[in-house]
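Peer 1: can't give you the sequence, but here's the structure:
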């Protein structure tokens, strides 16, 4: 039987000494001195960190908070400007939800985030995890904050045999049993830090773990085998054509539809993405304009749910079409799949 008070005391003491220094975090020492986390910074960081690592997200966070220091500042941004600033973080639906939430907080809450999970969940694009994280970290509410790191800690701590994702409800329940009204924000971040720095997915550092005495996974001798996992299904593969249309040094871009993958982003004109390759005739037929299209090979890209091979065709503009003509230095803001194709279209031409 887990001794919850002793377990919590050990983990919080470790967090007080070993907490990561993160740009959005109010550390435990500052918290004890009365400092409070800014809900805007907590929310922004949590959205950025979904499907993104801390080292990758941190520069974006610093850039965003310098350009838009408050949620009301962010709410006033044009959609295209926000999407360009988000480029490289991936999962662009998050950027659309970010803007929708910021505008709702500014318009309906006077630029002040609500302080309960229920009210946070009512904001556009805010799910159960983000609401719990903001409630706990920014407002010190006793919320159950469960991300992938916390799931891994729970699976090892209790040696949960059911594989994920089926085990997720049980892992969340187990984590919830450990939440109390004592330092809930620090508790949530302590569990996250433990999973990120010690109870790592591979080669966990059990010799450094402050809660090893209570860990059933450690007792098995193979903690790295938790959480148990089902065999992943093969990722589907799709094919498309990317069109690099140039006018001197400028490249033609189009605004993608607001809904769907990479919605609202600037990108290269493309064909549909389908299960079979495009023939030369098909690729030319659906090109954005008629022209002398040259085949410059392919680029590959992997999304979360499928992989993609894009044929890259290039032509010089004949003046037709409604495009956003972009200089070479502006291409860096493209989503990575289009940046790969644009570079191939310009670099491979001889």
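Peer 2: Received the coordinates, thanks. These numbers come from a predicted model, not from an experiment.
Peer 1: CA only for contacts and neighbour counts going forward, please
Peer 2: Noted.
Peer 1: residue boundaries of the helices in the stretch 51-200 of the chain?
Peer 2: 54-67, 71-75, 79-86, 93-108, 117-121, 128-139, 148-157, 168-176, 184-197 (DSSP state H, counting those that start in this stretch).
Peer 1: tell me how far the fifth one is from the chain's mean position?
Peer 2: Read that as helix 117-121. 21 Å (Cα atoms, centre = their mean, to the nearest Å).
Peer 1: what's that helix in contact with?
Peer 2: Helix 117-121 is contacted from outside by 113-114, 126-128, 131-132, 134-135, 143, using Cα atoms under 8 Å, 6 or more residues apart in numbering.
Peer 1: just the buried residues of the residues you listed.
Peer 2: 113-114, 126, 131-132, 134-135, 143 (16 or more other Cα atoms under 10 Å).
Peer 1: in addition, the following structure is provided for comparison:
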């Protein structure tokens, strides 16, 4: 008979008195020390949701001007839902992680279709919308609607790991379940949205990954890692894989003061975005071999004329090299097997396209090289 492996014991949650000893000073500290951020001055659930989406993987200082411009351009859920995806992606240009913008647009359309243009107020309902995971649902439900909904992001995970001396590496299932259980217990009570924001704020400004400011910590007396001298041990550093190298050949194809642009499929790297048509190549591929790959992607024969240099970009999981090739061909393509759509655009028209920062830099390099005759 096969022997069954015993499940790991579920850690007990702290008693109410200990939770209260953390909640009260943390909220008081938040009232005194919180940063004056524009999305904290509004009660509009749409504006709060937008801030949470933009803040994923992106620093606060970068997000603020994008949030303000995006709201000015798409002031309501209805306005966002009605906008063409190209306009939405253009408004997101430079912010990165473009799947966030695509999901935001899809979710806005569902909010209009299913909920009459009003975001649902519960985390459970929010989870049914595109782009809403447990964190985003908990953030919007608690901050915008006052629901006792937990959230755990990197900052909150670090704070909870130290406060309650939670063991295990980031990504460990038992550790993640424990952290969410602690967040769920801690958020119960008055001002759940402010409590969640206090946890995030504390992790961002005081309980930092390196050089934490323990002497300024409002909950130092309750912190087990501080008591046991383990603040710098918890949580253990996440082991990150080395970025993979990716080399793309870009077709710089001039025609009557325009260049050829292509829009990718919605999934994958640069999904749904416009670009100078690209094809993956070996790092040491000759120009002729690169032209063959571009011909396959565009569905017409392409000839490499001139190498226009390279653009290097470091993405989160990719070390990206873009090789610019001036190309020509007897047949001007209007559709292509590897792309959703093709367009011939002037540089001014291209400014309205949703394009990644990497592709924008490549376009600028091509124009500096004089492909359109100055």
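Peer 2: Looks like it arrived, so ask away. These numbers were taken from a predicted model, which means no experiment stands behind them.
Peer 1: TM-score for this pair?
Peer 2: For these two chains in superposition, a TM-score of 0.89 is obtained (TM-score structural alignment, normalised by the length of structure 1); 340 aligned residues with a Cα RMSD of 2.4 Å.
Peer 1: circling back: turn the helices of the stretch 51-200 of structure 1 into a markdown table, columns for distance to residue 225 of structure 1.
Peer 2: Converted to a markdown table, those look like this (distance: least, Cα to Cα, whole Å):
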| stretch | distance to residue 225 of structure 1 |
| --- | --- |
| helix 54-67 | 24 |
| helix 71-75 | 42 |
| helix 79-86 | 35 |
| helix 93-108 | 32 |
| helix 117-121 | 33 |
| helix 128-139 | 25 |
| helix 148-157 | 8 |
| helix 168-176 | 16 |
| helix 184-197 | 14 |
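Peer 1: and of the ones you listed, who's closest to residue 342 of structure 1?
Peer 2: Of all the helices of the stretch 51-200 of structure 1, helix 79-86 sits nearest to residue 342 of structure 1, with 16.2 Å by Cα to Cα.
Peer 1: what range does that closest one cover in structure 2?
Peer 2: Using TM-score structural alignment, helix 79-86 of structure 1 corresponds to residues 85-92 of structure 2.
Peer 1: what's the average distance of the matching stretch to structure 1?
Peer 2: Its aligned residues in structure 1 lie a mean 0.9 Å from stretch 85-92 of structure 2 after superposition (mean Cα distance after the TM-score superposition for structure 1).
Peer 1: list the buried ones in that stretch?
Peer 2: 85-92.
Peer 1: try stretch 104-117 of structure 2
Peer 2: 104-112, 117.
Peer 1: repeat that for stretch 24-31 of structure 2.
Peer 2: 26-27, 29-30.
Peer 1: show me the contacts for the aligned residue in structure 2 for residue 67 of structure 1.
Peer 2: When structure 2 is aligned by TM-score structural alignment, residue 67 of structure 1 is paired with residue 73. Contact analysis of residue 73 of structure 2 by Cα under 8 Å, 6+ apart lists residue 91.
Peer 1: how much space between residue 73 of structure 2 and residue 118 of structure 2?
Peer 2: 19 Å (Cα to Cα, to the nearest Å).
Peer 1: try residue 292 of structure 2
Peer 2: Using Cα to Cα, we find residue 292 of structure 2 at a distance of 50 Å from residue 118 of structure 2.
Peer 1: next: residue 241 of structure 2.
Peer 2: For residue 241 of structure 2, the distance to residue 118 of structure 2 (Cα to Cα) stands at 41 Å.
Peer 1: where's the match of residue 67 of structure 1 relative to residue 85 of structure 2, distance?
Peer 2: For residue 73 of structure 2 relative to residue 85 of structure 2 (Cα to Cα), the value is 13 Å.
Peer 1: try residue 225 of structure 2
Peer 2: Using Cα to Cα, we find residue 225 of structure 2 at a distance of 47 Å from residue 85 of structure 2.
Peer 1: how about residue 281 of structure 2?
Peer 2: Residue 281 of structure 2 is 29 Å from residue 85 of structure 2, by Cα to Cα.
Peer 1: okay, now the closest residue to residue 266 of structure 1 other than its chain neighbours: neighbour count?
Peer 2: Distance criterion Cα to Cα, 6 or more residues apart in numbering; nearest residue to residue 266 of structure 1, sequence neighbours excluded, is residue 255 at 4.5 Å. Counted by other Cα atoms under 10 Å, the residues lying close to residue 255 of structure 1 total 16.
Peer 1: before we move on, what about residue 281 of structure 1?
Peer 2: 8.
Peer 1: same question, residue 190 of structure 2
Peer 2: When neighbours are counted by other Cα under 10 Å, residue 190 of structure 2 registers 14.
Peer 1: residue 290 of structure 2 pairs with which position in structure 1?
Peer 2: Aligned partner of residue 290 of structure 2 by TM-score structural alignment: residue 283.
Peer 1: how are the helices of the stretch 201-350 of structure 1 distributed by residue range?
Peer 2: Counting by DSSP H, counting those that start in this stretch, the helices of the stretch 201-350 of structure 1 are 216-220, 280-285, 336-347.
Peer 1: and of these, who's closest to residue 307 of structure 1?
Peer 2: Among those, helix 336-347 comes nearest to residue 307 of structure 1, with 10.8 Å by Cα to Cα.
Peer 1: buried stuff in the closest one?
Peer 2: Neighbour counts over helix 336-347 of structure 1 (16+ other Cα under 10 Å) mark 336-346 as buried.
Peer 1: make JSON lines out of these and add distance to residue 164 of structure 1.
Peer 2: Shown next, in JSON lines, are these (distance: Cα to Cα, whole Å):
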{"residue": "336", "distance to residue 164 of structure 1": "30"}
{"residue": "337", "distance to residue 164 of structure 1": "30"}
{"residue": "338", "distance to residue 164 of structure 1": "33"}
{"residue": "339", "distance to residue 164 of structure 1": "35"}
{"residue": "340", "distance to residue 164 of structure 1": "34"}
{"residue": "341", "distance to residue 164 of structure 1": "36"}
{"residue": "342", "distance to residue 164 of structure 1": "39"}
{"residue": "343", "distance to residue 164 of structure 1": "39"}
{"residue": "344", "distance to residue 164 of structure 1": "39"}
{"residue": "345", "distance to residue 164 of structure 1": "42"}
{"residue": "346", "distance to residue 164 of structure 1": "44"}
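Peer 1: can you tell me which of those residues is nearest residue 41 of structure 1?
Peer 2: The closest of these to residue 41 of structure 1 turns out to be residue 336 (Cα to Cα; 25.9 Å).
Peer 1: what's the counterpart of that closest one in structure 2?
Peer 2: So, by TM-score structural alignment, residue 336 of structure 1 is matched to residue 357.
Peer 1: contact partners for its match?
Peer 2: Residue 357 of structure 2 neighbours (Cα under 8 Å, 6+ apart): 93-94, 96.
Peer 1: from residue 83 of structure 2, how far off is it?
Peer 2: 22 Å.
Peer 1: and residue 65 of structure 2, by the same measure?
Peer 2: 20 Å.
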